[in-house]
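Peer 1: Starting from these lines, generate the structure:
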Amino acid sequence: MRQKWTAAELPDLTGSTFIVTGATAGLGEVTTRELARAGARVVMAVRDEAKASRVVHGIGQTRGVIEVRQLDLSRLASVRRFAQDWTGPVDVLINNAGISLMPLQYTEDGFELQMATNYFGTFALTQALLPHLTDRVVSLSSQLHRTSRLRIDDLNYATHRYSPAAAYADSKLAVVLFANELQRRLSNAGSGVRSITAHPGIARTALVAHDPSIFGRVNSLGPLLNDVEHGALPTLFAATQDVPGGSYVGPDGLGGIKGFPVIGRASAAARDAGGAKVLWEETASLVSGVMPAA
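Peer 2: From the prediction side, this is the model:
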C-alpha cells in the first residue's frame, strides 16, 4: 500500500529560505507553521502585518525563524517594492495568496481584483524574484480551474459578462498556464529552478465563507472536504519533495477533493502550451504597461 505523505515527513529545512504569500490564515498559515517547525526561515509576505504578527505569536517557538514583510499582490507598486527590498537567495517561493467570489471591482492598476490578486500579482512577483530563486516556485491553483472558459483577449472583463465564480476559476486556470509556461522557459534557459502547481482539493478555509451563494456554504459539507491541515499538504509536498518541474500536485481522493498529496494531472486547457504562451505574452504586456519603474 502506498504510504500517505504527511507534514511529519518534512525534511530538515535548516538554512533554507521560503517566501509564503497570503500567510495570515488558512493554508498559508499552516504552511508557514510547518516549514518553520522543520527549521526553515519563512518570510510571510502579507497585506496585514499586524495580523501576521499575531499569527507568529500563535505559532510560538519553532526550530526555524518567521519574518513578516508587507506585500499587497493587488497593487503592482507593492510587488515592485517587495522585490526591490529583497536581498539574498530564496530557495522556494510559494504563491499561496488568493481571494475569491468578489463583486466586480478594479484595482489602481486597472485590473479586475480577483485576477489582479490571484494571477497578475503572482506573475509579477515571480518574475521580479527569479534572479534570487535557487530551487523552485510553487503556485496555488484550484480544481475549479477545470470549469474556466478563460478569455485571454479580455482578462479584465471589459467586453464579456462578469461572474465572481467564473472569474475565480479563470484566475486559477491562468495560474496553472503560467506555472507550466514558466517551467518551459526555465528548462529552455537551462535553469535548474522548477515551477510546480499545487492545489488543496476543497479545503474548509475562510476563502469562500463570506459569499452568500452555494459556493460560500461549501464549508458546511464538513467530512466530505479536506480540513485545512490536509489542504496544506500538497503545498508542503510540492515545496520540499523531489517533484519534477511542471507537476500538478493535489489530494489523492476521488476528484482530487480530499486526501493526501500525489502528482496528478491538470485539465487539458491548463496543459495547452500554445495557450500558455499567448497568456504569458498578453500578461507581460499588461503588467509592463503599469508596473512602476525599477
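
Peer 1: all contacts plus neighbour counts: C-alpha atoms, from now on.
Peer 2: Will do.

Peer 1: Show the subsequent helix or strand relative to the strand ranked longest in the chain.
Peer 2: Across the chain, the strand with the greatest residue count (assigned by DSSP state E) is strand 133-140. Beyond strand 133-140 in the direction of the C-terminus, DSSP states H and E gives the next helix or strand as helix 164-188.

Peer 1: Please give me every residue in contact with residue 118.
Peer 2: Taking Cα atoms under 8 Å, 6 or more residues apart in numbering as the contact definition, residue 118 lies against 73, 97, 98, 99, 171, 172, 175.

Peer 1: what's the most distant pair in these?
Peer 2: By the measure Cα to Cα, these have their two most distant members at 73 and 172, which lie 14.9 Å apart.

Peer 1: picking up where we left off before, tell me what the longest strand of the chain is packed against?
Peer 2: For strand 133-140, the contact count by 3 or more Cα pairs under 8 Å, 6 or more residues apart in numbering; DSSP states H and E identifies strand 90-95, helix 164-188, strand 194-198, helix 233-240 as packing neighbours.

Peer 1: what's in contact with the first one?
Peer 2: Contact partners of strand 90-95, identified using Cα under 8 Å, 6+ apart, comprise 16-22, 122, 126, 132-140, 235, 239.

Peer 1: Just want the angle from it to strand 133-140.
Peer 2: Taking axes from the mean of the first three to the mean of the last three Cα atoms, to 10 degrees, one finds that strand 90-95 is oriented at 10 degrees with respect to strand 133-140.

Peer 1: quick one: contacts for the closest residue to residue 132 other than its chain neighbours?
Peer 2: Computed as Cα to Cα, 6 or more residues apart in numbering, the closest residue to residue 132 that is not its neighbour in sequence is residue 89, at 4.7 Å. Contact criterion Cα under 8 Å, 6+ apart gives 17, 132, 133, 134 as the residues in contact with residue 89.

Peer 1: Doesn't residue 229 belong to a helix?
Peer 2: Yes. Membership of residue 229 in a helix is supported by DSSP: H, G, I helix; E, B strand; the rest coil.

Peer 1: now the other sequence, so there's something to compare against:
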Amino acid sequence: MSTSNDFTEANVPQQTGKAFIVTGANAGVGFEIARVLAAKGARVLLGCREQARAQDAIARIKRITPNADLVWLPLDLGDLDSVRTAAEIAAHEPRIDALINNAGVMNPPLMRTKQGFELQFGVNHLGVFALTNLLLPKLAETSGSRVVVTSSVAHLKAKIDWDDLNADTSYVKAKRYGASKLANALFFFELDRRLRAAKSPITAIGVHPGIAATSLGRHMGLAQLAGPIVGLVLNSADKGAWPALLAATGKVKPGGYYGPTGFCGVRGTAGEAERARHAEDPVLAKRLWEVSVAMTGVDSGLPPV
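Peer 2: Take a look at the predicted model:
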C-alpha cells in the first residue's frame, strides 16, 4: 500500500472478494471510483437515484472490465425513506467492506428534500449521516471496514448557521454548500471519535476531490472554458477519485483527511490534506451529531465521547 503523498489509482491493491457501496456512482468522481474498484475485482453497489443512469454506468464500466461485478442500489439521499430502504437492501449483501459517501449537490437554487430540509444540508449531510449510521451494523460484520465521507475545500472558511439550519430565514447557495461540507468534516471527525471509543472494527476517514472540472462546469458556469486550460488548473474526475480510493483501500489514519496534494490542494496525487481547525472542534461535532439524530430520526446508538 502506498503510504506517501503520491497515491493514484495505480496504487489500489487487488480487491477480489470485497464489496463497496459508492454513492453517486453514475457520473463524475463516483463513476471513476466504481470503475477502478471494479477493475480491481471488487463487487460494487452503485448508489444512484435513477435506474437508467445507473445501468448506463454499469454498461460503460463493463465495456472496460467485462467481468465486473456491479449492481444498482436505488438511493435518493434527498429522501430518508429511500435511504432506509437502501440500507435494508445493502444489509442483505454477504459483506460490505466500505461505504464511500461520494454523492452530493452543489449550489442549487433554494430547494428542499422530501422531508422538507434545505437541499444541500439535507442531501450532503443528513442523507449521508442517516445512510452511514443505518449501515454501521452491517459494516461492523467485516473487520477492517471503512466509512469514507466526502467534504470539500469549501469547508475551510465555512460556518453553520445553527439558528437557521433549514434556510427558513435566508439562503445564499455558496454559503449553504460550504456549511454542508463543514458538516461532512465534523461528521467524520465525530464518527471516528465514537467508533474508536466503542472499539468498533470500522474506520472513518474524510476526503475531498480537489476542485474537479466536472462539478465546476456544471454548477459554476465554467463549462465553456477550454478543456486544456481547465486541465492545467483543476482536477479531472478520474484524479478526483484518488483520495476516496486511498481512503477506501490504502493505508490511512483513523479519522484522517485526504485530498489532492498538488497546486493549492486543488489537483494532483492523493495524500494527507488540510482541514479547518473548527472542523475538529469536539463541541461543534457533538452538537451536529445530536441535531442530526433529531432531524433524521436515525440513531446508531454510538455513545458520545
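
Peer 1: Got a TM-score for the two of them?
Peer 2: TM-score for the superposed chains, counting by TM-score structural alignment, normalised by the length of structure 1: 0.92, backed by 283 aligned residues with a Cα RMSD of 1.6 Å.

Peer 1: Closest one to residue 208 of structure 1 out of the contacts of residue 118 of structure 1, please.
Peer 2: residue 99 (8.2 Å).

Peer 1: okay, and stretch 256-264 of structure 2 goes to which residues in structure 1?
Peer 2: Alignment note (TM-score structural alignment): stretch 256-264 of structure 2 is matched to residues 247-255 of structure 1.

Peer 1: In that stretch, which residues are buried?
Peer 2: Buried residues in stretch 247-255 of structure 1, counting neighbours by 16 or more other Cα atoms under 10 Å, are found at 247, 248, 249, 250, 251, 252.

Peer 1: All the helices of structure 2, residue numbers only.
Peer 2: In structure 2, helices defined by DSSP state H lie at 28-39, 51-64, 80-90, 119-121, 128-139, 173-197, 213-219, 227-233, 237-240, 242-249, 282-296, listed in chain order.

Peer 1: gap between the residue nearest to residue 132 of structure 1 and residue 193 of structure 1?
Peer 2: With distances taken as Cα to Cα, to the nearest Å, residue 89 of structure 1 is found 12 Å from residue 193 of structure 1.

Peer 1: and if you look at residue 166 of structure 1?
Peer 2: Spatial separation of residue 166 of structure 1 from residue 193 of structure 1 under the definition Cα to Cα is 32 Å.

Peer 1: one step back: got the contacts of residue 118 of structure 1 as JSON lines, with neighbour count and distance to residue 288 of structure 1 columns?
Peer 2: Rendered in JSON lines, the data for the contacts of residue 118 of structure 1 read as follows (neighbours: other Cα atoms under 10 Å; distance: Cα to Cα, whole Å):
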{"residue": "73", "neighbour count": "29", "distance to residue 288 of structure 1": "15"}
{"residue": "97", "neighbour count": "25", "distance to residue 288 of structure 1": "21"}
{"residue": "98", "neighbour count": "23", "distance to residue 288 of structure 1": "22"}
{"residue": "99", "neighbour count": "17", "distance to residue 288 of structure 1": "23"}
{"residue": "171", "neighbour count": "28", "distance to residue 288 of structure 1": "19"}
{"residue": "172", "neighbour count": "30", "distance to residue 288 of structure 1": "21"}
{"residue": "175", "neighbour count": "27", "distance to residue 288 of structure 1": "18"}
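
Peer 1: can the residues you listed go into CSV with extra columns for distance to residue 188 of structure 1?
Peer 2: As requested, the contacts of residue 118 of structure 1 are exported to CSV (distance: Cα to Cα, whole Å):
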residue, distance to residue 188 of structure 1
73, 28
97, 28
98, 29
99, 32
171, 26
172, 25
175, 20
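
Peer 1: Return the member of those residues nearest to residue 64 of structure 1.
Peer 2: Proximity of the contacts of residue 118 of structure 1 to residue 64 of structure 1, judged by Cα to Cα, is greatest for residue 97, which lies at 21.7 Å.

Peer 1: Stretch 232-239 of structure 2: end-to-end distance?
Peer 2: Start and end residues of stretch 232-239 of structure 2 are separated by 13 Å (Cα to Cα).

Peer 1: roughly how far apart are whatever residue of structure 2 lines up with residue 237 of structure 1 and residue 266 of structure 2?
Peer 2: Using TM-score structural alignment, the equivalent of residue 237 of structure 1 in structure 2 is residue 246. Between residue 246 of structure 2 and residue 266 of structure 2 the distance, using Cα to Cα, works out to 16 Å.

Peer 1: Would you mind telling me which of the two has the busier surroundings?
Peer 2: residue 246 (27 against 20; other Cα atoms under 10 Å).

Peer 1: need the contact list for the residue lying closest to that one once chain neighbours are set aside.
Peer 2: Distances taken as Cα to Cα, 6+ apart place residue 7 nearest to residue 246 of structure 2, at 6.6 Å, with adjacent residues excluded. The contact partners of residue 7 of structure 2, taken as Cα under 8 Å, 6+ apart, are 242, 243, 246, 269, 270, 271.
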